[in-house]
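Trainee: Whatever this is, show me its structure:
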Amino acid sequence: MRIKIFFIGLLLHLCVSAVAQKASQFKGSLIYTLGPDTSSVGNFELNGNKFMLTVVSMSPYVNVSKLKGAFFPDGQLMYVEGNNYNPARGKDSLLYAYKLNYDKDTTIIETRSKNRISTHKYPVKIMVANNLGGDALVFMPALLANFAPKRVGDSVISSHIVFNSARKFIIKKTGDRKLLLGSSVMGMFTIFLDKNGRMQSVDGIGTSFNIKGTAGKYLNIDSVIASNVKQQQLHPRLAIINKLDSVKTTINAAAVKIIYSRPSVRDRVIFGEVVPWNRIWRTGADAATKISLSKPLYFNGKELPAGAYSIFTIPTQNGWTLIFNKQANIWGTEHNADYDFLKVPMLIQALNEPVELLTFTIDAADNNGGVISVSWDKLKASVSFTTVP
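Mentor: A predicted model of the protein is given here:
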């Protein structure tokens, strides 16, 4: 009888192990779009705790990142190695190679190019890092979804290496088939899962990337690379650049300057999609838009003291709210409401002609005052100020 029980137990153990192993063996593809354009395509594969990624970026030229590695049981990175290259350049196409190892409570990342080797050490375990190859960062969610918590409301906390420092990285289960995943710099991606817990689609609107993704079957990635290299040669793409710009003026001895990055419309639906309604927006691209004042300004009688502030807005269909935040030098997704200093309403108006590049203006007005405006696509939002109480 005991022998029979033993073999039944062994059989159950093997069945459970087989199910667990099957649950962590899968592969597929992910296609990201930026507005009407495909921005990157990649294959992902997980076999136990080992993984592989091949990511093909499309703009402005075809760039490929290949990496392989292994996770700890909780989804944090044990080791990674890979490289990044330009397939159109032949034998000289390698741009850089990289390695990650976790050893003695330290994550070590080494990056090698033709002329340089750099090594950085971080006293944490991590799940993602910006310096592990091109767009590979935004393909990691397809693998990390496998390590999400099981209960709705629970979270997994790790780190994201960016700007040569560790930021908190989180995977939170917000619904039976829904996750939030990201960091303050990366932004929070919404992950939609299928019935098996695999990524089905991803919404990255409002993140640093403003992309959407759809998962599918494993692709012949060599064919994807070859066809895109050919397409690049026939029809070269323009780089997607958020132009850094500034505007400044002096009104009644008060110098006012705004520094910002200018995203373009690029045939996208901006307000309500790229810029969701009723949500904090960096009001620009990349680093947070920054305003500097040599003297105080007054908005509806409320003082904004001299100094530097980051600018955020909350666009709604009926009007906007302009926010001045005391953290002046931050990335655009790192808004922290604890540092909000002043909030003022903005008036909106429809434009007859669309504005392709987001544009700030500062115009003088009567009574020692002025108007700050931001225009993009077919909307303009404005707020008046004075230089005296």
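
Trainee: okay, CA-based contacts and neighbour counts for the rest of this
Mentor: OK.

Trainee: Give me the residues contacting stretch 260-272.
Mentor: Outside of stretch 260-272, the residues within contact range by Cα atoms under 8 Å, 6 or more residues apart in numbering are 35-36, 241-246, 274, 277, 284-290, 355-359, 376-377.

Trainee: Could you also give me the structure for this next sequence, so I can compare it with the first?
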Amino acid sequence: MRRLMLGFLAVAGCGPSQPAEHFGFITRLGNDTISVENVVRRGDTLTIDGVDRFPRVRQRHANITLTPDGSIRRLVMDITTPSEPANERVRHIVADVTRDSVLMTKRDSAGYTRWAFSHGSEPVVAHVPQMYSLYELYFSAALARPAVSTTPAADTVPLRQFYIDREFDRFPLGHATVRRLPGNKADVWHDWLSGVGEATLDSSHRLLRYTGARTTYKVDVTRISEPANIQAIGAQFATLETKNGVSQLSVRDTTRARIGPATFAVDYGRPLARGRKLLGGVVPFDYVWRTGANAATQFRTSAPITLAGIAVPPGTYTLWTIPREKGGADLIVNKQSGQWGTDYDGARDLGTAPMQTETPSAPVDRFTIS
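Mentor: Sure, this is the predicted structure:
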């Protein structure tokens, strides 16, 4: 009888395994696909396979275990970057989250490197740009917590995040905040995101759609229910990278000119339309725009000049623009330089002047200053 009872307990303890949920995400910048992910979730464990080009092509395989509150307990990720030298191509990352610390280990051709960071009592999540399966964990971990406000639009939840793609000694734990919004929506901002991203969720806090329209990364993310062929997509991305080289999504360029005795140079990012409407779409009307992409558009003049009626002494400045919905635009010359394109400080303006606009005879896909 004793043997029978023990056998019964062993069988009862095994129980049926939890059913697997299969889903994924596709990330697009205009009409260009820049990231694809497949996810298999069983309860509190996830297996993720993905590929992105941001800007280098990277293939990822990750296994994640969550705590009951949705925070990460353990993450193991293998990252392959085909364009890197052979001895730097593969990295193995392990993150273990304890009650008060995040313990990180990186293994590559140089050996093992380890770090430890204190995280306090806030939920801990991982961050990889363009890996939106991790963004789903942001939202589910934050929104699973009891509401702290009777006004949903004012209810925010702080998180801590570790950045997989950076050197951990130079980029320790960052801060993130998720805010509940009405209508199954939420937004997020964090230390590695310029602006605020917005998510549409279902009643179980699954990420259905994400838009970066109010961020530097103007991406659109959609959930998929059928698995994508990650290997084939990764091979296609790698082939294009081998053919065209590694390039930023918005390349940097410089325009030079001579104006009388002055040597004049403009350094700027060149966004692509990618099938999108730029003015009045990606670039909203009646707001200050960086006049390019990524870092602020910067210019230097070696001698005094007059630019659109603004007297500009020799030096380095940034150029900003306000496209107007009713036509025309305002040009702003600002005395600050070297900053990111979202760091505009109007108190440091040298001057503002109206500009005339005209429609080109043929569509232009890449932004150009000439």
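
Trainee: check contacts around residue 248 of the first structure.
Mentor: 255, 256, 257, 258, 362.

Trainee: Can you report how many residues neighbour residue 17 of the first structure?
Mentor: Neighbour count for residue 17 of the first structure, taken as other Cα atoms under 10 Å: 12.

Trainee: ignore the last one, residue 298 of the first structure
Mentor: 16.

Trainee: What of the one 5 residues further on?
Mentor: For residue 303 of the first structure, the count of nearby residues is 17 (other Cα under 10 Å).

Trainee: shouldn't it be in contact with residue 297?
Mentor: Yes: between residue 303 of the first structure and residue 297 there is a contact at 5.9 Å, judged by Cα atoms under 8 Å.

Trainee: Narrow the contacts of stretch 260-272 of the first structure to those that are buried.
Mentor: Neighbour-count burial (16 or more other Cα atoms under 10 Å) is assigned, among those, to 35, 242-243, 246, 274, 277, 284-290, 355-359, 376-377.

Trainee: Moving C-terminal from the lengthiest helix in the second structure, which element do we reach first?
Mentor: Assignment by DSSP state H gives helix 230-244 as the longest helix of the second structure. Once helix 230-244 of the second structure ends, the next helix or strand along the chain (criterion: DSSP states H and E) is strand 251-259.

Trainee: mean offset of that next one relative to the first structure (after superposition)
Mentor: By mean Cα distance after the TM-score superposition for the first structure, the fitted strand 251-259 of the second structure averages 2.7 Å away from its aligned residues in the first structure.

Trainee: how many degrees apart are the following helix or strand past that strand and strand 251-259 in direction?
Mentor: With elements assigned by DSSP H and E, the helix or strand that comes after strand 251-259 of the second structure is strand 262-270. Angle of strand 262-270 of the second structure versus strand 251-259, following axes from the mean of the first three to the mean of the last three Cα atoms, to 10 degrees, is 160 degrees.

Trainee: how big's the offset between strand 262-270 of the second structure and the first structure?
Mentor: Looks like 2.7 Å for strand 262-270 of the second structure (mean Cα distance after the TM-score superposition for the first structure).

Trainee: secondary structure class for the aligned partner of residue 281 of the second structure in the first structure?
Mentor: When the first structure is aligned by TM-score structural alignment, residue 281 of the second structure is paired with residue 273. Following DSSP: H, G, I helix; E, B strand; the rest coil, the label given to residue 273 of the first structure is coil.

Trainee: Could you see which of the contacts of residue 248 of the first structure carry over to the second structure?
Mentor: Shared with the second structure under both residues aligned by TM-score structural alignment, their matches' Cα atoms under 8 Å, the contacts from the contacts of residue 248 of the first structure are 255, 256, 257, 258.
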